[in-house]
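*Asks:* missing the sequence, but the structure's below:
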């Protein structure tokens, strides 16, 4: 079963409803109303062949049991525990109609589904999460519904179905609306990541920053949630050119790490911090930070995140001029992501791999890698606005450079101009400024000076004050700092 078929209906995925507990778990019985509890007591007593007196004694009267079975009285907890003991079932099952082991079993299988997502093809994990969500709905287990939807959303994120991922993350937030904010943070982080991948960098920053402010204002900030949010904010800050704010988020994440016991969160922090170290030219430190993350992900068998470490190490080596090692790391990342069928991430790595191939003098290989990524926009797998916009712009930029190398100025200009709106809409300031420089240089060589000046002005406008024109005040530091 493919998770592509799972779609939103009334705010939640439409999945097949099943009744795994059989006739005893009829939906009309699975409530805690007096009438439902009364019907349940009557049915269970009858199945056991007990009289009302035998069920009631020694603590209660037959008349009380009769009143209870007719739904005319809400039994106390003490009464329910007495009746459950006499009926030979758990208190929870008598209260809800749901055996106590059901929730534990679902949680165990949700852990298995998470492992499947970490180690195998995304579609297989999505099928598991979909089935588990159906069971959680059937059993009215809200927490497990949220966990299954969160898993489905993560699957959709990996496969590049970003609109559906956003919708699923939002559904998790609605399900947990009455829970403490830290319970909703993974869904908020996921929704922000989905917006980042569509190219909505400013909105991604808004989601993360507003949640950080709310969490810090609560007076009891949760270190795990803070680390997750600060780490997630590094990528959109860097893509927007707000390097100082990214460095501040990295510094706060590093300070929080000793308070966090989850190794996956710590690994994610090391990976995020590496981006700020790269921007500062601290290549050796960035590589060391990525090596720490890589080792943790390897120990945890989290293949997608491990692939991201290879991806970023490839970028580090490319920045340092070691193109052979860069190619090796990027190919490893691509192969790992492709094996998991993480389509969007695979395509993004291929753009960076094409850049390395071009710099190694293998432009034909780079071109062959890039062209399929920019197939017509009606193709659901194409890089485009709303799906990998920054990398779509990067692919056009690279094809423009290759065309310039070949002396095909018309194709170069066409690709540069195709990249412009993609990067403008996504607020990727640094990439946009570089693209405007390339376009301006090309137009100037062609003698089109006024057009070249317009391109330069556009680039300078985005380079003047990175991040300051599109972001409000930075979130306050946590009170624990």
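*Replies:* Nice, I can see it. All of these numbers come straight from a predicted model, not from anything done at the bench.
*Asks:* When you work out contacts or count neighbours from here on, use the C-alpha atoms and nothing else.
*Replies:* Fine.
*Asks:* ok, the nearest residue to residue 236 once chain neighbours are set aside - contacts?
*Replies:* Leaving aside its chain neighbours, residue 236 sits nearest to residue 201 (5.5 Å; criterion: CA to CA, 6 or more residues apart in numbering). Contacts for residue 201 (CA atoms under 8 Å, 6 or more residues apart in numbering) come out as 195, 236-237, 239-240, 426-428.
*Asks:* Select from those every entry located in helices.
*Replies:* 195, 236-237, 239-240, 426 (DSSP state H).
*Asks:* Take this one as well and set it beside the first:
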């Protein structure tokens, strides 16, 4: 179907008029060019002049003008709804635009606006579809900036949907595009690499996490701005700890503490201080870690459940390494009595307590902690923590003379792995 601009161009060419001749005395030739390419919409008065020059009645164009005017009016109304927070109304109006969009609209802008509305409405899948369209537009226009921003935004939505591997794929594509086009400088690259680093950290890919955090720091220094450098330092310190570079990890972590302190970010600083104790423990500096965490505990208000639980949890891990099992039971009991305990932390504490009771030969208490801990862990997709509970349970069975139960369960699990045609990873199904 011909647009208003195409109809005018066709008539002009049939009459062998130049754009300058059509424009003469009315508007500029440049305006005629924009109208013919549908980048501008003529007023009713201007269209009347053009129709007269082309020897057609105004009615020949009126329906096209009305359509374009209605769409523009709807778009402006949608923008007004967005500004006032009426996102459902905005979506309804944006959907009335004819697709593919008229050249008077920037398709990537409309898609981004629709995605923004869907995000505010909590419709994350629909938002992802809009960002996919942004990415497609970016490739069609060969516009790296549009494409990279599309990759970044869809990754953040997928992260909210807990589809981290897919989010990582999109952010990796964005990073690759930027690497292939080094002349293009985009501050969003800092966030892209920071997000990649965090996912690598969550996945246990320590070396890649380290590399991504180091690259994030370089980009943050290049672009300046208000990037959360403390979080970058903290993430880098975690990655360095996991690869055994403890002194460097402590240095970066201390820098994060300093930055958070200067910004009066007490919670951020406290998380980094707890992280310092973790680094000391993993480095094998247990006595130093213990003294540090005990002093830290004295600085936290008893009303701060989350921080206190985190400190008590770390103390329990230190006492386990020091084989001070009585102290472990004491601090873990204090943590479990708090009002707000994260399920994963509670499960870890229950596992530690089960191991202590097993070590002491207290089968009844071991079984109680196993039952309480396993209820906190989804068994549909067993984690390493779930398998640790399995191992403690089997050791408990062996201690109570239930060797046949151990054998039966191990055989059943092995058969399940074989039937699913999977190779067990990080699993210990031996007795």
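*Replies:* Nice, thanks for sending it over. Keep in mind that this is a model prediction, so the values were computed, not measured.
*Asks:* which one among the ones in helices among the contacts of residue 201 of the first structure gets closest to residue 102 of the first structure?
*Replies:* The closest of those to residue 102 of the first structure turns out to be residue 195 (CA to CA; 35.3 Å).
*Asks:* Determine the number of other residues adjacent to the residue nearest to that closest one when sequence neighbours are not counted.
*Replies:* Closest residue to residue 195 of the first structure apart from its sequence neighbours, by CA to CA, 6+ apart: residue 204 at 5.6 Å. The number of residues packed near residue 204 of the first structure is 26, by other CA atoms under 10 Å.
*Asks:* Doesn't residue 204 of the first structure belong to a strand?
*Replies:* No - using DSSP: H, G, I helix; E, B strand; the rest coil, the assignment for residue 204 of the first structure is helix, not a strand.
*Asks:* Could you tell me which residues make contact with it?
*Replies:* For residue 204 of the first structure, the contact set (CA under 8 Å, 6+ apart) comprises 191-193, 195-196, 233, 236.
*Asks:* and whatever residue of the second structure lines up with residue 230 of the first structure, how far is that from residue 132 of the second structure?
*Replies:* Using TM-score structural alignment, the equivalent of residue 230 of the first structure in the second structure is residue 196. Note on residue 196 of the second structure: its distance to residue 132 of the second structure, by CA to CA, to the nearest Å, is 19 Å.
*Asks:* just residue 203 of the second structure next, same as before
*Replies:* Applying CA to CA, the value for residue 203 of the second structure to residue 132 of the second structure is 25 Å.
*Asks:* between the two, which one's more packed in?
*Replies:* residue 132 (19 against 12).
*Asks:* hang on, the more buried one packs against residue 149?
*Replies:* No - the criterion here is CA atoms under 8 Å, and residue 132 of the second structure misses it with residue 149 at 10.8 Å.
*Asks:* Centroid-nearest residue for the first structure?
*Replies:* Closest to where the C-alpha atoms of the first structure average out (CA atoms, centre = their mean) is residue 190, at 3.3 Å.
*Asks:* which residues touch the closest residue to that one other than its chain neighbours?
*Replies:* Spatial nearest neighbour of residue 190 of the first structure, chain neighbours left out: residue 169 (6.5 Å); criterion: CA to CA, 6+ apart. Residues near residue 169 of the first structure by CA under 8 Å, 6+ apart: 149-150, 153, 187-188, 190-191.
*Asks:* Am I right that residue 59 of the first structure is in a helix?
*Replies:* No - going by three-state DSSP, the assignment for residue 59 of the first structure is coil, not a helix.
*Asks:* Just give me the closest of the contacts of residue 201 of the first structure to residue 73 of the first structure.
*Replies:* For the contacts of residue 201 of the first structure, the closest approach to residue 73 of the first structure (CA to CA) belongs to residue 195, at 50.8 Å.
*Asks:* I'd say that closest one and residue 207 touch.
*Replies:* No - contact between residue 195 of the first structure and residue 207 fails when scored by CA under 8 Å: they sit 9.5 Å apart.
*Asks:* more neighbours, those two?
*Replies:* Using other CA under 10 Å, the more surrounded residue of residue 195 of the first structure and residue 207 is residue 195, with 26 against 18.
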